[in-house]
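> here is my input, please return the structure:
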Amino acid sequence: MNAISTPFGFSSTAAEVAAGVDLTGRRAVVTGASSGLGAETARVLATTGAEVTLAVRDVEAGERVAKDITAATGNQEVRVVPLDLTDQASVAAFAAAWQGPLHVLVNNAGVMASPEQYTEQGWELQFATNHLGHFALATGLHGALAADGFARVVVVSSTGHQRSPVVWDDVNFAFRPYDPWLAYGQSKTANVLFAVEATRRWAEDNITANALMPGAIYTNLQRHTGGRGSGRVPADLIKTVEQGAATSVLLATSPQLDGVGGRYFTDCNETEVVDRRSGTLHGVARYAVDPDNARRLWTLSEELLAQAV
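The predicted structure follows:
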């Protein structure tokens, strides 16, 4: 299986990646599209002619972004629908209300290194938001994705996944001391594993899913980590929002990704599998692309969601 290599890289912007792509008549959903990477991803998808739905918690902010996107692109098919990934009723309502096929689902929303919090089901907040909410959304929209015939799911993960595998016996930190970065890492590993198993399970429906590391970008995601002053990433590795959205847009639109799934990308290219923490923003941990782990996570996720009903 050859790694996917593209003409794009670290400095490429989402607009450059999407240049010449025509998605007229296609439909896309972007979660967390009221700011940051989600807003830019939605904007560039709108330039391709796609109908774009901004799935957001803050509807007022989403409406402002949608208005700006329409003004900038001329695309009148930009809409806003409420979605709270920590609320299973909200996720179910979104999926139930969707009608017709869906070509692209971008699982972009997320939280990072948040203080210890739990949902009403007892789920650790980052695992619940970053993985379980998106898992429920994607499975709820499976029929719409299958109806397209060539649908793609784009999963925004992070190099932070190298901080922790899924700790099967204690995903919700019931026994081990809570650590915000380990919780974040576990949730981002789950994102990659979802892409692996969704591609396998939904192969007959021609649905593919790929995960990505967008890069280091200053957005609202850093609200719990000190933002620009944290110094966690060297200045020369920081991307603009336009550059940060490039890999998401590539996975959503590039003809090179036709029929390709279950892989992990950084800087618009598939990255290498690593057996030790890489110390860079590249590399995907072997445990995050392990098919047995992926199947186990899918089963666990189904069980957790079933218990929440």
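> drop to CA atoms for contacts and neighbour counts, all remaining ones
Noted.
> the helices in the stretch 51-200 of the chain, which residues?
For the stretch 51-200 of the chain, the helices defined by DSSP state H, counting those that start in this stretch occupy 59-73, 88-97, 125-126, 134-140, 142-148, 180-201.
> er, the stretch 201-309 of the chain actually
241-244, 246-253, 291-308.
> what packs against the last one?
On a contact count with 3 or more CA pairs under 8 Å, 6 or more residues apart in numbering; DSSP states H and E, helix 291-308 meets helix 180-201.
> next, work out how far apart the residue of the chain most remote from its centre and V167 are.
Within the chain, F175 marks the point farthest from the mean C-alpha position, 28.4 Å out by CA atoms, centre = their mean. As defined by CA to CA, to the nearest Å, F175 lies at a distance of 11 Å from V167.
> ditto for K239
K239 is 31 Å from V167, by CA to CA.
> which one of the two is surrounded by more residues?
Comparing K239 with V167 by other CA atoms under 10 Å, the one with more neighbours is K239, at 19 against 12.
> what's the closest non-adjacent residue to that one?
Spatial nearest neighbour of K239, chain neighbours left out: I217 (5.2 Å); criterion: CA to CA, 6 or more residues apart in numbering.
> equivalent analysis for E77, please.
Using CA to CA, 6+ apart and skipping the chain neighbours, the partner closest in space to E77 is E51 (4.8 Å).
> would you agree F265 is in contact with L212?
Yes. Here F265 reaches L212: they are 4.5 Å apart, a contact under CA atoms under 8 Å.
> before we move on, back to that, need the contact list for the residue nearest to E77.
24-28, 75, 77-78 (CA atoms under 8 Å, 6 or more residues apart in numbering).
> make it 7 Å
Contacts for E51 (CA atoms under 7 Å, 6 or more residues apart in numbering) come out as 26-28, 77-78.
> strands - which of the residues you listed land there?
Among these, the residues falling in strands (DSSP state E) are 27-28, 78.
> before we move on, the earlier item: I'd like the helices of the stretch 51-200 of the chain as CSV, with mean neighbour count and distance to R43 appended.
Formatted as CSV, those follow (neighbours: other CA atoms under 10 Å; distance: least, CA to CA, whole Å):
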stretch, mean neighbour count, distance to R43
helix 59-73, 17, 5
helix 88-97, 16, 21
helix 125-126, 27, 26
helix 134-140, 21, 21
helix 142-148, 19, 21
helix 180-201, 26, 23
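> for S11, find the nearest of those.
Between S11 and the helices of the stretch 51-200 of the chain, the tightest spacing by CA to CA is seen for helix 59-73, at 22.5 Å.
> what's near enough to touch N108?
30-32, 38, 155-156.
> next, the structure of the following sequence, for comparison with the previous one:
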Amino acid sequence: MSTLTTPFGFSSTAAEVAADIDLTGRRAIVTGASSGIGAETARTLADRGAEVVLAVRDMAAGERVAKEITAATGNRAVRIAPLDLTDPASVTSFVAAWQGPLHILVNNAGVMACPERHTPQGWEWQFATNHMGHFALATGLHGALAAGAARIVALSSTGHQRSPVVFDDIHFAFRPYDPWLAYAQSKTANVLFAVEATRRWAADGITANALMPGAIRTNLQRHVGGSSGQVAPDQLKSVEQGAATSVLLATSSLLDGVGGRYFDDCNEAEVVDRRTGTLHGVARYAVDPENARRLWTVSEALLADAR
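Just a heads-up that it's a prediction; the model follows:
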């Protein structure tokens, strides 16, 4: 399987990668679309003609963004819907309200390096938000995704290189809590989800890919003082650049039939066997099919216990 390359790169913007694409008649959901690269992803999809649902926790912020998108694009098929990814009941309600096919699902929402916290189900907060909520959303919407021969876009991070999913202690019941290790395993889970979703659902016309958007100053860094980490200024991206890889995976014909892969800077990343110390590369454990199958089974069991 050859590595997929595109004409786009680090400096490309979401508008540039979608410039020649017509999404009229396509329906999209973007989680966490009330700010940052989620809002820019939604705006670009709407600009290209898609019907876009902003799935957000903060409805007031979502409403403001939806109005801004409509004003900027002229697309009136932009709406908001409440979604709290840490609450299985909220995900169930969102899924129950969805009708008809879904063509694009962008799992964009996330938290990073937050203080130790657990959901009522006992799930570690970052794993619950970044992985379990999106897992429940995608599996709940499977019928709609199949009807739309959909693409799923899973936002991961180069931070996944800090830790695999620690299956024997996912929720830090025994280990001392470390916010960065918790974040890392949740981002590894995002990649593994894309691998296994593609394996299970490709026959339904559904593909899923994961990505590293780059270092962008957004609300994601609110628990770490607004920092994007030890990133050189010339490696920081604008919000428009940060949304480019998401939009590419969601819309480009170059990705037709392609799934289970990890991208950064609009190109497929190299598989690596040790931390790169850069913003590039995907750890081998994050694209390992056996790890992906195991995570899916564990996630199904956690959801079943939560009901």
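> if we can go back for a sec, quick one, which of the helices of the stretch 201-309 of structure 1 is nearest to G283 of structure 1?
helix 246-253 (14.8 Å).
> and the closest one, how far out from the chain's middle?
Relative to its chain's centre, helix 246-253 of structure 1 lies at 11 Å (CA atoms, centre = their mean, to the nearest Å).
> also stretch 255-270 of structure 2?
Centroid separation for stretch 255-270 of structure 2 versus its chain: 13 Å, with CA atoms, centre = their mean.
> quick one on the thing from earlier: among the helices of the stretch 201-309 of structure 1, which is the most enclosed?
Neighbour counts (mean count of other CA atoms under 10 Å) averaged over each of the helices of the stretch 201-309 of structure 1 peak at helix 246-253, with a mean of 27.
> in structure 2, which residue range corresponds to it?
Helix 246-253 of structure 1 lines up with residues 244-251 of structure 2 when matched by TM-score structural alignment.
> quick one: that stretch to structure 1 mean distance?
Taken over the aligned residues, the distance from stretch 244-251 of structure 2 to structure 1 averages 0.2 Å (mean CA distance after the TM-score superposition for structure 1).
> how about stretch 294-305 of structure 2?
Relative to structure 1, stretch 294-305 of structure 2 is 0.3 Å off (mean CA distance after the TM-score superposition for structure 1).
> re earlier: so which of the contacts of N108 of structure 1 are in strands?
30-31, 155-156.
> now neighbour count and distance to V273 of structure 1 too, for those, in a markdown table please.
As requested, these are exported to a markdown table (neighbours: other CA atoms under 10 Å; distance: CA to CA, whole Å):
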| residue | neighbour count | distance to V273 of structure 1 |
| --- | --- | --- |
| V30 | 25 | 27 |
| T31 | 27 | 27 |
| V155 | 28 | 17 |
| V156 | 26 | 17 |
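> name the nearest of those relative to R43 of structure 1.
V30 (10.1 Å).
> now the closest one: how far from A72 of structure 1?
For V30 of structure 1, the distance to A72 of structure 1 equals 18 Å [CA to CA].
> repeat for S278 of structure 1
Computed as CA to CA, the S278 of structure 1 to A72 of structure 1 distance reads 40 Å.
> same thing with T41 of structure 1?
For T41 of structure 1, the distance to A72 of structure 1 (CA to CA) stands at 14 Å.
> just E63 of structure 1 next, same as before
The gap separating E63 of structure 1 from A72 of structure 1 is 14 Å, by CA to CA.
> next one: S301 of structure 1
39 Å.
> same thing with A183 of structure 1?
Relative to A72 of structure 1, A183 of structure 1 is positioned 38 Å away (CA to CA).
> what's the answer for L83 of structure 1, then?
24 Å.
> need the distance between the two termini of stretch 50-66 of structure 1.
Note: stretch 50-66 of structure 1 ends 13 Å apart using CA to CA.
> sorry, slip of the keys, the one I care about is stretch 92-106 of structure 1.
With CA to CA, one end of stretch 92-106 of structure 1 sits 17 Å from the other.
> and stretch 209-222 of structure 1, by the same measure?
Per CA to CA, stretch 209-222 of structure 1 runs 26 Å from first to last residue.
> list the contacts of that stretch.
By CA under 7 Å, 6+ apart, the surrounding residues in contact with stretch 209-222 of structure 1 are 36, 111-112, 152-159, 192, 195, 198-199, 227-228, 237-241, 244-245, 247, 261-266.
> again, but for stretch 173-193 of structure 2
Identification of contacts with stretch 173-193 of structure 2 by CA under 7 Å, 6+ apart yields 112-116, 126-127, 130-131, 154-157, 159-165, 210, 262, 286-287, 292.
> same thing with stretch 225-236 of structure 2?
Stretch 225-236 of structure 2 is contacted by residues 215-217, 221 when judged by CA under 7 Å, 6+ apart.
> about what we covered before: which of the ones in strands among the contacts of E51 of structure 1 sits closest to A18 of structure 1?
The shortest approach to A18 of structure 1 among the ones in strands among the contacts of E51 of structure 1 belongs to A28, at 14.2 Å (CA to CA).
> G100 is in contact with that closest one, correct?
No. Taking contacts as CA atoms under 7 Å, A28 of structure 1 lies outside contact range of G100: 11.6 Å.
> tell me which of these two has more neighbours.
A28 (24 against 11).
> for T13 of structure 1, see how far away the more buried one is.
19 Å.
> now G38 of structure 1
Separation of G38 of structure 1 from T13 of structure 1 (CA to CA): 14 Å.
> again with A151 of structure 1
Taken as CA to CA, the span from A151 of structure 1 to T13 of structure 1 is 23 Å.
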